[in-house]
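K.L.:
Predicted model and sequence follow; I will ask about them next.
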Amino acid sequence: MKNTLLITVLSITFFSCSKDPVNDSSKLDALTTGTWKLTGSMTDYEKDGVFEENTYAMLSGCIKDNIYTFQSDGSSIIDEGPTKCYSNAPQTVTSSWSFSDNQTRIQFGGVNYQIEALTTTTFSLKGRVPYNVIYTIDVKSTYTKL
């Protein structure tokens, strides 16, 4: 009886403890050291978990050559790269980003993405983005460190 009570108390104590937030500086360092370039994009129009279309292949060169820089202060810079889509557009645009949910998600470009991978060379995201005025689609994007 004592063993059962002890096991019960220990189980309740173990499972009721809240987990401390993760402060993984390696993810921050991986993201904020160097620059990134989009190297893959898949789309799931039906939002059923099957990313059926390689939308990266359809992107124009002026989007594929953009360079993304994430600063440790939460700001980000998107550089149009060598080829601008619109000649009168600015060369760079500054935005913001932030981690959430113990660094498993990132808010970037107005979208809250699930981080699928973040290493020193690869950054993969999955999220639901606006498709047009009334629709959304699920996208999976991969960035590679330059």
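P.N.:
Looks like it came in fine.
K.L.:
okay, CA-based contacts and neighbour counts for the rest of this
P.N.:
Noted.
K.L.:
what does the helix or strand hosting residue 26 contact?
P.N.:
Per DSSP states H and E: residue 26 is located in helix 25-32. If you take C-alpha atoms under 8 Å, 6 or more residues apart in numbering as the criterion, helix 25-32 is touched by 69-72, 103, 118-121, 123.
K.L.:
Who are the contact partners of residue 54?
P.N.:
For residue 54, the residues meeting the contact criterion (C-alpha under 8 Å, 6+ apart) are 40-43.
K.L.:
residue ranges for the strands of this protein, please.
P.N.:
Taking DSSP state E as the criterion, the chain carries its strands at 36-44, 53-54, 67-70, 75-79, 92-100, 105-108, 111-118, 122-130, 136-145.
K.L.:
Among those strands, show me which one is buried the most.
P.N.:
Highest mean neighbour count among the strands of the chain (mean count of other C-alpha atoms under 10 Å): strand 67-70, with a mean of 22.
K.L.:
In addition, the following structure is provided for comparison:
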Amino acid sequence: MKINFALSAFLGIALFASCEKKDDPAAANRTELISEKQWILTAVTVDPALPLNGTLVTNWYAQMDECDKDDIAIFRKNGVYEFNEGASKCDPNAPQTAQTTWSFNSTETVVTVGSSSFTLVELTKDKIIDTRVHTINGINYTFTETWGIKPS
């Protein structure tokens, strides 16, 4: 019952609710914080623990294929979201890049990528933490993703 996080990442690189107050003039614009950077997953947890092959798993990142861990997400200022397979591709026939649209909701606490939406927990110049809920066999599992800037 493995969830394909490459597809999940493509459909929704989840995002963000900043700890900074929106009306704080020193707070960076959220579009500026998220845009034009190469984001990669650095951690994924699940709560409650998800049964996988007879074991309860909370560290979903450890279950992911290495070829999914180098995928890159880019949020363009013009509302285009770009997904890049990175250096290693799980499916050699998959395109290297794919694009769709992205946008914030009116309060900039939810990001929609294509047809998927994700709640922003934190957004800084070099870190994104988001949550999304997947219902599996009638149980709601909250996945928390942490994204960082791709190292040069």
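P.N.:
Ah, there it is. Nothing here was measured: the structure is a model prediction, and the numbers come from that model.
K.L.:
can you give me how far the longest helix along structure 1 is from the chain middle?
P.N.:
When every helix of structure 1 is counted residue by residue (DSSP state H), the longest turns out to be helix 2-16. Taking the mean of its C-alpha atoms, helix 2-16 of structure 1 sits 39 Å from the chain's own mean (C-alpha atoms, centre = their mean, to the nearest Å).
K.L.:
What of stretch 79-93 of structure 2?
P.N.:
The chain centroid and the centroid of stretch 79-93 of structure 2 are separated by 14 Å under C-alpha atoms, centre = their mean.
K.L.:
Over to stretch 36-51 of structure 2?
P.N.:
Per C-alpha atoms, centre = their mean, the centroid offset for stretch 36-51 of structure 2 relative to its chain is 7 Å.
K.L.:
What of stretch 92-108 of structure 1?
P.N.:
With C-alpha atoms, centre = their mean, you get 7 Å for stretch 92-108 of structure 1.
K.L.:
What is the end-to-end distance of stretch 107-119 of structure 2?
P.N.:
11 Å (C-alpha to C-alpha, to the nearest Å).
K.L.:
distance between it and the chain's centre?
P.N.:
With C-alpha atoms, centre = their mean, you get 10 Å for stretch 107-119 of structure 2.
K.L.:
tell me the angle of the helix holding residue 26 of structure 1 relative to strand 122-130?
P.N.:
When axes from the mean of the first three to the mean of the last three C-alpha atoms, to 10 degrees is applied, the directions of helix 25-32 of structure 1 and strand 122-130 differ by 70 degrees.
K.L.:
Mean distance of helix 25-32 of structure 1 to its aligned residues in structure 2, please.
P.N.:
In the superposition with structure 2, the aligned residues lie an average of 1.4 Å away from helix 25-32 of structure 1, counting by mean C-alpha distance after the TM-score superposition for structure 1.
K.L.:
relative to strand 111-118, how tilted is that helix?
P.N.:
Calculated by the same axes, to 10 degrees, helix 25-32 of structure 1 forms an angle of 110 degrees with strand 111-118.
K.L.:
List the buried residues of helix 25-32 of structure 1.
P.N.:
When burial is assessed from 16 or more other C-alpha atoms under 10 Å, helix 25-32 of structure 1 yields the following buried residues: 27-28, 30-32.
K.L.:
and those as TSV, adding distance to residue 135 of structure 1?
P.N.:
Formatted as TSV, the entries for the buried residues of helix 25-32 of structure 1 read as follows, by distance: C-alpha to C-alpha, whole Å:
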residue	distance to residue 135 of structure 1
27	32
28	32
30	33
31	30
32	32
